[in-house]
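Enquirer: what follows is a protein structure lacking sequence information:
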């Protein structure tokens, strides 16, 4: 595409690229698959006569939506054979993403896991309507459905998500404070420090993708999670370090062993205590954590 930088089609695509990537990622939870969707979107867009397009942004979102829905159905079958728990691919984001409460909440690992429980069509409709505020008529055109049917799907998806999403939004500063306490307890090997910041019902989910060792099943309960975390750290006492970062619009931790990235841990907070720990160790999902990924709702 760089050879045609002055081409109007290319300029339009590049203008909306961050939005299109964000749309695809919110639907798929995979940066690699989202990039593939954008490539397919570009190929189809480059064959469109711009004279027939009245709204370039809407047209591009429509193409991206169709490609993402196709990919989502393929991924659903792929996940059935995934080794261990599947977590969304974490994206390191700029601090200003956290300031956009709507975007940060929609991208949180916790909410994206809730979206995994929707059907592909429900997820697409929910993302387009609730996250990007796209009208029912435009969603209907993208999916080849009637606006009435889309409204029904949106209502069903919203009800499903609302029943499972965190009960109250938590600020980035609250999450950062909880993570600092968690990080300090890990560094000092303080079990009581972990128990103080973990909710009794906390759940730890690990994703190694069958490439790196991870918990095969979620670990539930602050006592069990504390024992697991401290036991794992003792194996790497000298070489183990953590550092703060921003992942999917929220504070998170990078875990390193011998200076090399070993994993990314995101959290879910309710009130002031951690109720969810999401530890991605699959190296195929850590390829983008050395640089920020630009995102956009518009």
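Expert: Structure received. Keep in mind the model is a prediction, meaning the values are calculated, not measured.

Enquirer: use CA for all of it now, contacts and neighbours both
Expert: Fine.

Enquirer: am I right that residue 181 is in contact with residue 197?
Expert: Yes - taking contacts as C-alpha atoms under 8 Å, residue 181 lies within contact range of residue 197: 6.8 Å.

Enquirer: neighbour-wise, which of those two wins?
Expert: residue 197 (22 against 16; other C-alpha atoms under 10 Å).

Enquirer: could you find the closest non-adjacent residue to the more buried one?
Expert: Leaving aside its sequence neighbours, residue 197 sits nearest to residue 273 (C-alpha to C-alpha, 6 or more residues apart in numbering; 5.2 Å).

Enquirer: from residue 254, how far out is residue 173?
Expert: 18 Å (C-alpha to C-alpha, to the nearest Å).

Enquirer: compare neighbour counts for the two and give me the winner.
Expert: residue 254 (21 against 12).

Enquirer: so that one sits in a strand?
Expert: Yes - assessed by DSSP: H, G, I helix; E, B strand; the rest coil, residue 254 belongs to a strand.

Enquirer: quick check: it touching residue 240?
Expert: No - contact criterion C-alpha under 8 Å: residue 254 and residue 240 do not qualify, at 10.7 Å.

Enquirer: next, the one to line up against it:
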């Protein structure tokens, strides 16, 4: 049986060793800590003041900022009708998530999101577009024109592929989805992973499509159909490749949502980066 003094000596040494180990975890743990659960922001705009408009090129129609929202509208009777703005520069985004709040106000229920785009524009020869890229068309079946005071709704979305450098060819619808009418404003999340596209409205996935021959990387755009007054807010483009990486290999265990709640598993972590929920 160990003497009391000898046992105390062993306990003291053990506590000392555990103290050293704990200190090493504190020192080196800070050096190798898991990154914050925030993906790299490629572009962000909440339209807090009119100067935000300087970040964009107006491709068609008119655009302005009012009440902390981006407004776009096509010219009535000026063919080709419609509106589109794109962020300045020439981004080459491949794996990204675009999040934006969308709400038509006047004209038509319909709005458009463009991603990724290359030299995109309305085709001056008629209905359609020129350039290369994809269009998410948010629409409503039945009467498309908004009555005075009517709240816009979406019950149909379509993904359209445009590969028409010279013009004169219509866009090709590659995927569609029908849904119960969703009132606007609606939170739209588009996840682009190479040629794989997922579309979420208010956190629910409605579209999952893979293009076997994807078009080149590019930027994004916002716009409306014909003379629609469309509004956009809280535009964020994130690098999903890096955000997905931090969820993998057990990384989700050390991450939290912005409200500090933990993830249940890796899939829960990835879904959060997809949908924000």
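Expert: That came through, no problem. Being a predicted model, the structure only gives us computed values, none of them experimental.

Enquirer: quick one: TM-score?
Expert: Here the superposed chains carry a TM-score of 0.25, computed using TM-score structural alignment, normalised by the length of the second structure; 126 aligned residues with a C-alpha RMSD of 6.7 Å.

Enquirer: just to revisit the earlier point, quick one: the residue nearest to residue 197 of the first structure from residue 226 of the first structure, how far?
Expert: 14 Å.

Enquirer: and stretch 101-113 of the first structure, what's buried?
Expert: 101, 103, 104, 105, 106, 107, 108, 109, 110, 111, 112, 113 (16 or more other C-alpha atoms under 10 Å).

Enquirer: again with stretch 188-203 of the first structure
Expert: 189, 191, 193, 194, 195, 196, 197, 198, 199, 200, 202, 203.

Enquirer: how about JSON lines for those residues, with distance to residue 69 of the first structure and secondary structure added?
Expert: Below are these laid out as JSON lines (distance: C-alpha to C-alpha, whole Å; DSSP: H, G, I helix; E, B strand; the rest coil):
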{"residue": "189", "distance to residue 69 of the first structure": "45", "secondary structure": "coil"}
{"residue": "191", "distance to residue 69 of the first structure": "44", "secondary structure": "helix"}
{"residue": "193", "distance to residue 69 of the first structure": "44", "secondary structure": "helix"}
{"residue": "194", "distance to residue 69 of the first structure": "41", "secondary structure": "helix"}
{"residue": "195", "distance to residue 69 of the first structure": "41", "secondary structure": "helix"}
{"residue": "196", "distance to residue 69 of the first structure": "42", "secondary structure": "helix"}
{"residue": "197", "distance to residue 69 of the first structure": "39", "secondary structure": "helix"}
{"residue": "198", "distance to residue 69 of the first structure": "37", "secondary structure": "strand"}
{"residue": "199", "distance to residue 69 of the first structure": "36", "secondary structure": "strand"}
{"residue": "200", "distance to residue 69 of the first structure": "38", "secondary structure": "strand"}
{"residue": "202", "distance to residue 69 of the first structure": "32", "secondary structure": "strand"}
{"residue": "203", "distance to residue 69 of the first structure": "30", "secondary structure": "strand"}
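
Enquirer: what residues does the helix or strand where residue 157 of the first structure lies touch?
Expert: In this structure, residue 157 of the first structure sits in helix 147-162 according to DSSP states H and E. The contact list for helix 147-162 of the first structure, computed with C-alpha atoms under 8 Å, 6 or more residues apart in numbering, reads 114, 115, 118, 122, 123, 125, 126, 129, 136, 137, 139, 140.

Enquirer: please check these and keep the buried ones.
Expert: Buried among these by 16+ other C-alpha under 10 Å: 114, 115, 118, 122, 123, 125, 126, 129, 136, 139, 140.

Enquirer: pretty sure residue 110 of the first structure is touching residue 269, no?
Expert: No - at 9.4 Å, residue 110 of the first structure does not count as touching residue 269 under the criterion of C-alpha under 8 Å.

Enquirer: relative to residue 24 of the first structure, which of the buried residues of stretch 188-203 of the first structure is nearest.
Expert: residue 203 (27.6 Å; C-alpha to C-alpha).

Enquirer: contacting residues around the nearest residue to that closest one once chain neighbours are set aside?
Expert: In space, and not counting its chain neighbours, residue 203 of the first structure is closest to residue 220: 4.5 Å by C-alpha to C-alpha, 6+ apart. By C-alpha under 8 Å, 6+ apart, residue 220 of the first structure lies in contact with 201, 202, 203, 204.

Enquirer: coming back round to it: and of the buried ones among the contacts of helix 147-162 of the first structure, the nearest to residue 262 of the first structure?
Expert: residue 114 (25.4 Å).

Enquirer: list the buried ones in stretch 220-240 of the second structure?
Expert: Under 16+ other C-alpha under 10 Å, the buried positions of stretch 220-240 of the second structure are 220-240.

Enquirer: check stretch 266-277 of the second structure too.
Expert: Buried residues in stretch 266-277 of the second structure (16+ other C-alpha under 10 Å): 266, 269, 270, 272, 273, 274, 275.

Enquirer: looking at those residues, which are in helices?
Expert: 266, 269, 270, 272, 273, 274, 275 (DSSP state H).

Enquirer: a markdown table for those, including distance to residue 155 of the second structure?
Expert: Below are these laid out as a markdown table (distance: C-alpha to C-alpha, whole Å):
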| residue | distance to residue 155 of the second structure |
| --- | --- |
| 266 | 32 |
| 269 | 29 |
| 270 | 27 |
| 272 | 24 |
| 273 | 25 |
| 274 | 21 |
| 275 | 19 |
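
Enquirer: hmm, back to that, so what touches the helix or strand just after the helix holding residue 157 of the first structure?
Expert: Going down the chain from helix 147-162 of the first structure, the next helix or strand is helix 172-188, by DSSP H and E. The contact list for helix 172-188 of the first structure, computed with C-alpha under 8 Å, 6+ apart, reads 98, 191-194, 197, 229-230, 233, 241-242, 250-253, 269, 272-274.

Enquirer: which residue ranges of the stretch 51-200 of the second structure form strands?
Expert: In the stretch 51-200 of the second structure, the strands defined using DSSP state E, counting those that start in this stretch lie at 56-60, 62-66, 69-73, 82-87, 95-106, 111-122, 129-139, 153-164, 172-183, 186-193, 196-201.

Enquirer: from these, which stretch is densest packed?
Expert: strand 69-73 (a mean of 26; mean count of other C-alpha atoms under 10 Å).

Enquirer: which strands and helices sit next to it?
Expert: Applying 3 or more C-alpha pairs under 8 Å, 6 or more residues apart in numbering; DSSP states H and E, one finds that strand 69-73 of the second structure makes contact with strand 62-66, strand 82-87, strand 219-225, strand 229-239.

Enquirer: for residue 9 of the second structure, find the nearest of those strands.
Expert: strand 229-239 (55.1 Å).

Enquirer: after the closest one, which helix or strand is next?
Expert: Taking DSSP H and E, what comes next after strand 229-239 of the second structure is helix 240-247.
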